[in-house]
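A.B. asks: Have a look at this fold, sequence not included:
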């Protein structure tokens, strides 16, 4: 089925992509992921225990809590889309990368199921999270099932690079887990530096993004230089993506994000804008530090004030600068890899849309 992925949609785009052309290229990329990767995931999940499968399907937006079909939001599918672009960048048959793309989405879904429990998040995509709908034990089991299946999915289409891609995905999953552990530790009241934040985000978010950008090329036999270059691209993109997500967690519209407004501030999470603001000088930073030293819940008016203090102390501006720096680095590394123009422009379009989104 995936052979039809090999086509050149870029012909309708200008040689120097406009904002509209970038948006079209991004949409085309996500359409490929939905069309070719989602059916693989649906087929694999049929082998699960029926109750566990229902939790997984609910989390993916396919059914409601009673198992009835739902026209829900299946998520952005960014990571599988990057896997397909990675395979295309290596000049391989992207049909060989579809199962690797499915594997990355399953690892991502596992991480979200567990993350929602650890963070106590009660809403995702405008409906109860899986643990709220089915209970913590079932959500944990669903996450475990997705993680264990991801490895067999990747190996379902044997290619010369499948084993090394599996090793990479397994290692980056361990980095993801270590990053999540650091994220939890940051909530224990310790002071966090920007360097420590970047180590956390480099695991929690950027590790799987790095895998996604590398294993597509790896499974189709791309060179080591290309695979490692794409992994580095993904790592910088992942950091930019996480910082952008941190910005949305404070200033984003809950209707667009699908999460409760200022939920990160409610938990006093040490996100990038917060870390940057807490380490600044001045009256706003000092008042912000007092809020973060306190333990009583923040009222709605206090949440508004805290967000304002973060911005006044320079946290928002620093976050935007960090995202811009990461994106400049992604463009630099792609330029060094000498990719075909279509592959390079598609990867940069996805990077631009991922970090400029409002959801």
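C.D. replies: In hand now; what should we look at? Computed from a prediction, not measured in an experiment: that's the story for all the values here.

A.B. asks: make it CA atoms for all contacts and neighbour counts henceforth
C.D. replies: Will do.

A.B. asks: quick one: the strands in the chain?
C.D. replies: 123-124, 127-128 (DSSP state E).

A.B. asks: And the helices in the stretch 151-300 of the chain?
C.D. replies: For the stretch 151-300 of the chain, applying DSSP state H, counting those that start in this stretch gives helices covering 162-185, 194-204, 206-219, 224-251, 254-257, 263-266, 272-278, 283-293, 300-312.

A.B. asks: Single out the most deeply packed of those helices.
C.D. replies: When neighbours are counted by mean count of other C-alpha atoms under 10 Å, the highest per-stretch mean among those falls to helix 206-219, a mean of 32.

A.B. asks: what distance separates that one from the centre of its chain?
C.D. replies: Here helix 206-219 shows a centroid-to-chain-centroid distance of 12 Å under the convention C-alpha atoms, centre = their mean, to the nearest Å.

A.B. asks: Adding distance to residue 109, write the helices of the stretch 151-300 of the chain out as TSV.
C.D. replies: Supplementary listing: the helices of the stretch 151-300 of the chain in TSV, determined by distance: least, C-alpha to C-alpha, whole Å:
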stretch	distance to residue 109
helix 162-185	12
helix 194-204	13
helix 206-219	11
helix 224-251	16
helix 254-257	17
helix 263-266	20
helix 272-278	23
helix 283-293	31
helix 300-312	30
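
A.B. asks: Of those helices, which is nearest residue 323?
C.D. replies: Taking C-alpha to C-alpha, helix 224-251 is the member of the helices of the stretch 151-300 of the chain nearest to residue 323, at 4.7 Å.

A.B. asks: Residue 151 against residue 168, yeah?
C.D. replies: No: no contact is recorded between residue 151 and residue 168 when judged using C-alpha atoms under 8 Å, the distance being 11.0 Å.

A.B. asks: For the strands of the chain, give me TSV that also has mean neighbour count and distance to residue 316.
C.D. replies: Formatted as TSV, these follow (neighbours: other C-alpha atoms under 10 Å; distance: least, C-alpha to C-alpha, whole Å):
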stretch	mean neighbour count	distance to residue 316
strand 123-124	17	24
strand 127-128	16	29
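
A.B. asks: Those: which one's closest to residue 189?
C.D. replies: strand 123-124 (25.1 Å).

A.B. asks: what residues does the closest one touch?
C.D. replies: 129, 258, 259, 260 (C-alpha atoms under 8 Å, 6 or more residues apart in numbering).

A.B. asks: okay, pairing it with this:
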């Protein structure tokens, strides 16, 4: 296969790619949301950060809602030889599914903050937020079913498979949270389902709508899946050591919720004194003060778990780029896809 030599990209390349590509699909996403029943539309638009609880437009903070999944769909459509606009149905569908999952996950995980403000379920109630998520899922399926009849059956099957994987990943995540004894393999199962599956689906759907061949669709799905593993590992790192001004979530939030993310599981299984102290704290059942949370973050780092997560992310990114190289893509969109991969790598710190 031909190796693609991407041109050097400036440091801000990924942000430019995200902003430029988002402008292509966002009008279609807004149109899909505006077609929802009025009470559901109100919740969905709030969740997406477009307006407040009374549907008054608000200014979206910088860095909020990067929309990496639809951007990947559009770039993959262009990379296989199509026009980015050809993949708009794929981009809209995967973003709707992603936000369906966020609405439900926030409820199941008890997360009270999303995109720098109260999560939808804390504002509108649990039942209404669940219904809004369900409505977004239906809208995603309708988006694919209503466009390009020669592609729609394959696209719907691909999206349905991705959603089944996503649900399996959330189920594994809930089992992971229910008690001790978690392993790194358990964490990988969660990552494969909750994050990697939908990023892979975004890439394969985009390639389908761009007219890609079977090999390109398969390789771009693998690219998205490997990128998804790296993306979630970066999130796991940020969930402990991230800056709340950038993440939109409380400092040390994963530790405060006793979440068993991959760095935490690696620390607990490390067999070190720091790991044993962390385990005792997780099992104590008392609320952690800010000082204790800072101490626990230090314990995780002392076990080498932060470095392990960063190394795994780097390995997955290298595998993702290898898939791009093998897919024989148009140089410009391929370089943009690499810029997105670089952005994911930068998030690991």
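C.D. replies: Alright, I've got the coordinates. All of these numbers come straight from a predicted model, not from anything done at the bench.

A.B. asks: And the TM-score between these chains?
C.D. replies: After superposition, the two chains reach a TM-score (TM-score structural alignment, normalised by the length of the second structure) of 0.94; 343 aligned residues with a C-alpha RMSD of 1.8 Å.

A.B. asks: that older thread, could the strands of the first structure go into JSON lines alongside distance to residue 278 of the first structure?
C.D. replies: Putting the strands of the first structure into JSON lines (distance: least, C-alpha to C-alpha, whole Å) gives the following:
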{"stretch": "strand 123-124", "distance to residue 278 of the first structure": "28"}
{"stretch": "strand 127-128", "distance to residue 278 of the first structure": "32"}
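
A.B. asks: Can you say which of those strands is nearest to residue 243 of the first structure?
C.D. replies: Evaluated over those, closeness to residue 243 of the first structure peaks at strand 123-124, with 19.0 Å, by C-alpha to C-alpha.

A.B. asks: whereabouts in the second structure does that closest one align?
C.D. replies: Aligned using TM-score structural alignment, strand 123-124 of the first structure spans residues 113-114 in the second structure.

A.B. asks: Return the distance of that stretch from the chain's centre.
C.D. replies: 15 Å.

A.B. asks: Check stretch 49-59 of the second structure too.
C.D. replies: Averaged C-alpha coordinates place stretch 49-59 of the second structure at 23 Å from its chain's average position (C-alpha atoms, centre = their mean).

A.B. asks: contact partners of that stretch?
C.D. replies: In this structure, residues lying in contact with stretch 49-59 of the second structure by C-alpha under 8 Å, 6+ apart are 42, 43, 45, 46, 60, 115, 123.

A.B. asks: which one in the first structure is aligned with residue 205 of the second structure?
C.D. replies: Under the alignment (TM-score structural alignment), residue 205 of the second structure maps onto residue 215.

A.B. asks: what's near enough to touch its match?
C.D. replies: Counting by C-alpha under 8 Å, 6+ apart, residue 215 of the first structure touches 83, 86, 87, 100, 165, 168, 169, 227.

A.B. asks: for residue 122 of the first structure, same thing?
C.D. replies: With C-alpha under 8 Å, 6+ apart, residue 122 of the first structure has these contacts: 116, 128, 129, 131, 132.

A.B. asks: If we use 10 Å, what do you get?
C.D. replies: If a contact means C-alpha atoms under 10 Å, 6 or more residues apart in numbering, then residue 122 of the first structure has 116, 128, 129, 130, 131, 132, 133, 259, 260 as its contacts.

A.B. asks: from those residues, which is closest to residue 322 of the first structure?
C.D. replies: residue 259 (23.8 Å).

A.B. asks: Show me what that closest one lines up with in the second structure.
C.D. replies: When the structures are aligned by TM-score structural alignment, the residue of the second structure matched to residue 259 of the first structure is residue 249.

A.B. asks: Could you find the closest non-adjacent residue to its match?
C.D. replies: Take residue 249 of the second structure and drop its neighbours on the chain: the residue closest to it by C-alpha to C-alpha, 6 or more residues apart in numbering is residue 113, 6.1 Å away.

A.B. asks: follow-up on the earlier one: of the contacts of residue 215 of the first structure, which is the nearest to residue 274 of the first structure?
C.D. replies: Using C-alpha to C-alpha, residue 169 comes nearest to residue 274 of the first structure of the contacts of residue 215 of the first structure, at 30.6 Å.

A.B. asks: For the equivalent of residue 28 of the first structure over in the second structure, the count of nearby residues, please.
C.D. replies: Using TM-score structural alignment, the partner of residue 28 of the first structure in the second structure is residue 16. A count of nearby residues for residue 16 of the second structure, using other C-alpha atoms under 10 Å, gives 14.

A.B. asks: What of residue 20 of the second structure?
C.D. replies: For residue 20 of the second structure, using other C-alpha under 10 Å, the count is 12.

A.B. asks: Give the full set of residues in contact with it.
C.D. replies: Remark: with contacts taken as C-alpha under 10 Å, 6+ apart, residue 20 of the second structure is in contact with 14, 71.

A.B. asks: And for residue 48 of the second structure?
C.D. replies: 30, 33, 60, 64, 65, 96, 99, 114, 115, 120.

A.B. asks: any idea how far the nearest residue to residue 307 of the first structure once chain neighbours are set aside lies from residue 261 of the first structure?
C.D. replies: Using C-alpha to C-alpha, 6+ apart and skipping the chain neighbours, the partner closest in space to residue 307 of the first structure is residue 250 (6.7 Å). From residue 250 of the first structure over to residue 261 of the first structure the distance is 7 Å, taken as C-alpha to C-alpha, to the nearest Å.

A.B. asks: Identify the contacts common to the two.
C.D. replies: residue 303.

A.B. asks: Show me what the residue nearest to residue 307 of the first structure aligns to in the second structure.
C.D. replies: Under the pairing rule here (TM-score structural alignment), the equivalent of residue 250 of the first structure within the second structure is residue 240.

A.B. asks: Touching, that match and residue 260? I think so.
C.D. replies: No: when contacts are counted by C-alpha atoms under 10 Å, residue 240 of the second structure is not listed as touching residue 260 (11.1 Å).

A.B. asks: any common contacting residues for the two?
C.D. replies: Common neighbours of residue 240 of the second structure and residue 260 (criterion: C-alpha under 10 Å, 6+ apart): residue 254.

A.B. asks: Can you lay out the contacts of residue 48 of the second structure as a markdown table showing distance to residue 236 of the second structure?
C.D. replies: Conversion of the contacts of residue 48 of the second structure to a markdown table gives the following (distance: C-alpha to C-alpha, whole Å):
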| residue | distance to residue 236 of the second structure |
| --- | --- |
| 30 | 30 |
| 33 | 30 |
| 60 | 24 |
| 64 | 18 |
| 65 | 18 |
| 96 | 23 |
| 99 | 19 |
| 114 | 16 |
| 115 | 17 |
| 120 | 22 |
